[in-house]
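Asks: Sequence first, then the predicted structure, then my questions.
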Amino acid sequence: MRKWGGMHPALRAVLVGAAACAVILAAGLIAGESLEDAIANAVFYALMIGGGVFFLTKRFPTAAEKLDEHGTLVIFLRFPGSPPGSLSSIWRMGIARPGAERIDFQPIVDDTLIPNGRSKALTGLGAAAIPTRKTDRHDHQQDVPLDFQILTLDSDDGVIEIAASRATLQKIERAVGSASS
């Protein structure tokens, strides 16, 4: 269902708006509002909710697609083997420029993709023995999208994890010469 919603963001927004309209209309009538007031409130809030869903779902992929045209990718990065207290479990959103056995990672502010901080070169990248896995609820709490997967790589700085879409992970695997999938 999520995959279908991603392919049809306008239709998903209309369906969410219609469902919100029905729920708000029913709640208004149960609460004792007049029919005209209940309809007006339901339509108003349905338009607000449906519009919000549409614009929120269209914003991130469009920006990521623009970056992809220039050879850069949107990823989330973390260092799971870092010492305790060093934010090893925190995902950092950023822009990646993959190359031969390296990735240049630039942190970004949010989904507007504004660079923030210094670029870091992750060198000596190679396949780790851990297979690609799906993100879990702890990852989603840090705004990692639901359909992202996690790739584990060995680097000169230790083990790193990259969360990205499947297509992005495949591009990274090809660029760094990884044999994992």
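Replies: Received it, and whenever you're ready, just let me know what you need.
Asks: CA only for contacts and neighbour counts going forward, please
Replies: Will do.
Asks: by contact count, what packs against the lengthiest helix in the chain?
Replies: Counting by DSSP state H, the longest helix found in the chain is helix 35-69. The helices and strands touching helix 35-69, judged by 3 or more Cα pairs under 8 Å, 6 or more residues apart in numbering; DSSP states H and E, are helix 9-30, strand 73-78.
Asks: let's go with 10 Å and repeat that
Replies: helix 2-7, helix 9-30, strand 73-78, strand 92-99 (3 or more Cα pairs under 10 Å, 6 or more residues apart in numbering; DSSP states H and E).
Asks: Pasting the second one now:
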Amino acid sequence: MRKWGEMHPALRAVLVGVVACAAILAAGLILGGTLEDAVANAAFYALMIGGGVFFMTTRFPTDAAKPDEPGKFVIFLRFPDSSPGSLSSTWQMGVASPGPGRIDFQPTVHGELIASGRSKALTGLRATEFPPRKANRQDAKQEVPLDFHVISLNSDAGVIDIAAGPATLQNLQRVVLTPS
């Protein structure tokens, strides 16, 4: 069912809206409300819930953004230990080209893989003692999908956080943290 929902986000939103409408309509009638009030409430909340589901599932298609070249990965990057007032809590989407102890990061436009901004070479990458964690709501506010995982790495420029899909993170760790 989940795979079908990923292939048809609009139909999934309609299905969720219909189920929400039926449940809210039944609850309104069982609680003794008038038919008009129950129908109005059910229609309103069904549209709100269905619309929310649709926009949440189409906001960032995780499978659509894949680079054309092998050995390049779509990731999100941030520098959590930057000075206050800087971009320490802001995630930047881009394409990573990993190598032993190094990642070349090219920022891109969200949703498309068009380069925007200056490329960064992150060198001297080493593992930290922190285990990978799942992206949370604060990360999702900046377009990081909730099914992504986040790792922290030490670099010559300080600690960096990288968010990507679990398979992508495993590949990055394998390439970057393997001695040359």
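Replies: Done, it's in. Nothing here was measured: the structure is a model prediction, and the numbers come from that model.
Asks: Got a TM-score for the two of them?
Replies: Once superposed, chain against chain, the TM-score is 0.73 (TM-score structural alignment, normalised by the length of the second structure); 163 aligned residues with a Cα RMSD of 3.4 Å.
Asks: Serialize the helices and strands packed on helix 35-69 of the first structure to JSON lines and add fields for distance to Arg59 of the first structure and mean neighbour count.
Replies: As requested, those are exported to JSON lines (distance: least, Cα to Cα, whole Å; neighbours: other Cα atoms under 10 Å):
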{"stretch": "helix 2-7", "distance to Arg59 of the first structure": "12", "mean neighbour count": "11"}
{"stretch": "helix 9-30", "distance to Arg59 of the first structure": "11", "mean neighbour count": "18"}
{"stretch": "strand 73-78", "distance to Arg59 of the first structure": "13", "mean neighbour count": "24"}
{"stretch": "strand 92-99", "distance to Arg59 of the first structure": "16", "mean neighbour count": "23"}
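Asks: Nearest to Leu169 of the first structure among these would be which one?
Replies: Of all those, it is strand 73-78 that lies closest to Leu169 of the first structure, at 8.8 Å by Cα to Cα.
Asks: mean shift of the closest one relative to the second structure?
Replies: Once the two models are superposed, strand 73-78 of the first structure sits on average 0.7 Å from its counterpart in the second structure (mean Cα distance after the TM-score superposition for the first structure).
Asks: relative to strand 92-99, how tilted is that strand?
Replies: 120 degrees (axes from the mean of the first three to the mean of the last three Cα atoms, to 10 degrees).
Asks: Check which helices and strands strand 73-78 of the first structure sits against.
Replies: helix 35-69, strand 92-99, strand 102-107, strand 149-155, strand 158-164, helix 166-176.
Asks: dump the residue contacts of the residue nearest to the spatial centre of the second structure.
Replies: Closest residue to the average C-alpha location of the second structure: Pro145 at 1.3 Å, with Cα atoms, centre = their mean. Pro145 of the second structure makes contacts with 56-57, 59-62, 76, 134-137, 139, 163-165, as judged by Cα atoms under 10 Å, 6 or more residues apart in numbering.
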